[in-house]
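I'll drop the sequence and a predicted model, then ask my questions.
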Amino acid sequence: MQMNDSQTIPASREAVWAALNNPDVLKQCIPGCQELEMTSPTEMTAKVVIKVGPVKATFGGKVTLSDLDPPNGYKITGEGSGGVAGFAKGGAAIQLEAVGDNETILHYQVDSQIGGKLAQLGGRLIDATAKKLAGEFFTKFGAVVSGAN
């Protein structure tokens, strides 16, 4: 599944960049995130609980940051296993566009894949859930970075 969108965040590009690289901020914003720990400057481990239709699964996995271009953007990729529920993997290309001194447009292109029991639920349900989770993340991220949270 692929998805492209953007969100305006009332904060400087440098502040948004710093938040995108802060595991504490990311943990607050990722829906269902129970653990997120930085293991190196470009790698994190994560534990996330996700519910897709009738299937609820805990995914453990690794997140990697690449193509770093501070403070303009990066690529974030992740891969996780949810046991009998299956697997999820994907990534997002993030680009930050400064608008004046205190506003940033965060552009993202997401590409994700799932397999196993989750993949049997049907494309529409999975796509709708993925869009909902991405929307929740970026809405919460914007609120946290702008100090509205």
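Received the coordinates, thanks. Numbers count the residues shown, from 1 in each chain.

make it CA atoms for all contacts and neighbour counts henceforth
OK.

longest strand of this structure?
strand 55-69 (DSSP state E).

Give me the next element, helix or strand, following that one.
strand 73-81 (DSSP states H and E).

Presented hereafter is structure B, for comparison with structure A:
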Amino acid sequence: MAMTMNGAVTLPADRATVWEKLNDPEILKRSIPGCQELERTGENGFTATAKVAVGPVKATFKGNVTLSDIDPPNGYTISGEGQGGVAGFAKGGAKVRLEDAEGGGTVLNYDVEAQVGGKIAQLGGRLINGVAKKYADEFFANFAKALEPEGAAPAA
């Protein structure tokens, strides 16, 4: 089953900082919901392990992630695939583009295309798209937190 998702989020940091954090495995690991492991395997590659839940199906996915079309500090394409055992598989990619936001900060634009198969695909598109949106929102909330300066006072 194929799905697409796109959007934009404004982040509270300059483009160079956002770019640096988008390429930091530790920041990405903390930002990706359910991510248990993210290790660099080469200059533009990673292995990843993440626990996900889609409705009643819970699985641990293990797979590979590759960065391509790298254009610092403007964006890249991230692609990957993972196996979740009996739950199925997921593969896809996202084009990520950074641009300066009016009034400061950085706008991160993303276009995602993914395919899922196995038990997860049997759950239906509406549920899968809803869960994907939830995970994306959670990623960006976590990533925005990672961009805050160390020791910054929380917003009131």
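Received the coordinates, thanks. Everything numeric here is computed off the predicted structure, so don't read it as measured data.

before we move on, the earlier item: now do the longest strand of structure 1: which range of structure 2 does it align onto?
Aligned by TM-score structural alignment, strand 55-69 of structure 1 falls on residues 57-71 of structure 2.

Identify each buried residue in that stretch, please.
Of the residues in stretch 57-71 of structure 2, 59-67 count as buried by neighbour count, 16 or more other CA atoms under 10 Å.

Just give me the mean distance for that stretch relative to structure 1.
Stretch 57-71 of structure 2, aligned to structure 1 and superposed, deviates on average by 0.2 Å (mean CA distance after the TM-score superposition for structure 1).

Could you say which helix or strand holds the closest residue in space to residue 92 of structure 1 that isn't next to it in sequence?
In this structure, residue 92 of structure 1 finds its nearest non-sequential neighbour in residue 110, 4.3 Å apart by CA to CA, 6 or more residues apart in numbering. Per DSSP H and E: residue 110 of structure 1 is located in strand 104-115.

between the longest helix along structure 2 and strand 106-117, how many degrees?
Scanning structure 2 for the helix with the most residues, using DSSP state H, yields helix 125-147. Note on geometry: by axes from the mean of the first three to the mean of the last three CA atoms, to 10 degrees, helix 125-147 of structure 2 and strand 106-117 are set 140 degrees apart in direction.

What are the buried residues along helix 125-147 of structure 2?
Within helix 125-147 of structure 2, the residues scored as buried using 16+ other CA under 10 Å are 128-129, 131-132, 135-136, 139-140, 142-147.

In the residues you listed, find the pair that's most separated.
128 and 147 (28.6 Å; CA to CA).

Residue 89 of structure 2 matches what in structure 1?
By TM-score structural alignment, residue 89 of structure 2 lines up with residue 87.

how close does its match sit to residue 104 of structure 1?
33 Å (CA to CA, to the nearest Å).

quick one, which of these two is more surrounded?
Neighbour count, other CA atoms under 10 Å: between residue 87 of structure 1 and residue 104, residue 104 has more, with 24 against 21.

Touching, that one and residue 98? I think so.
Yes: using CA atoms under 8 Å, residue 104 of structure 1 and residue 98 qualify as a contacting pair, with a distance of 4.6 Å.

No more questions from me, cheers.
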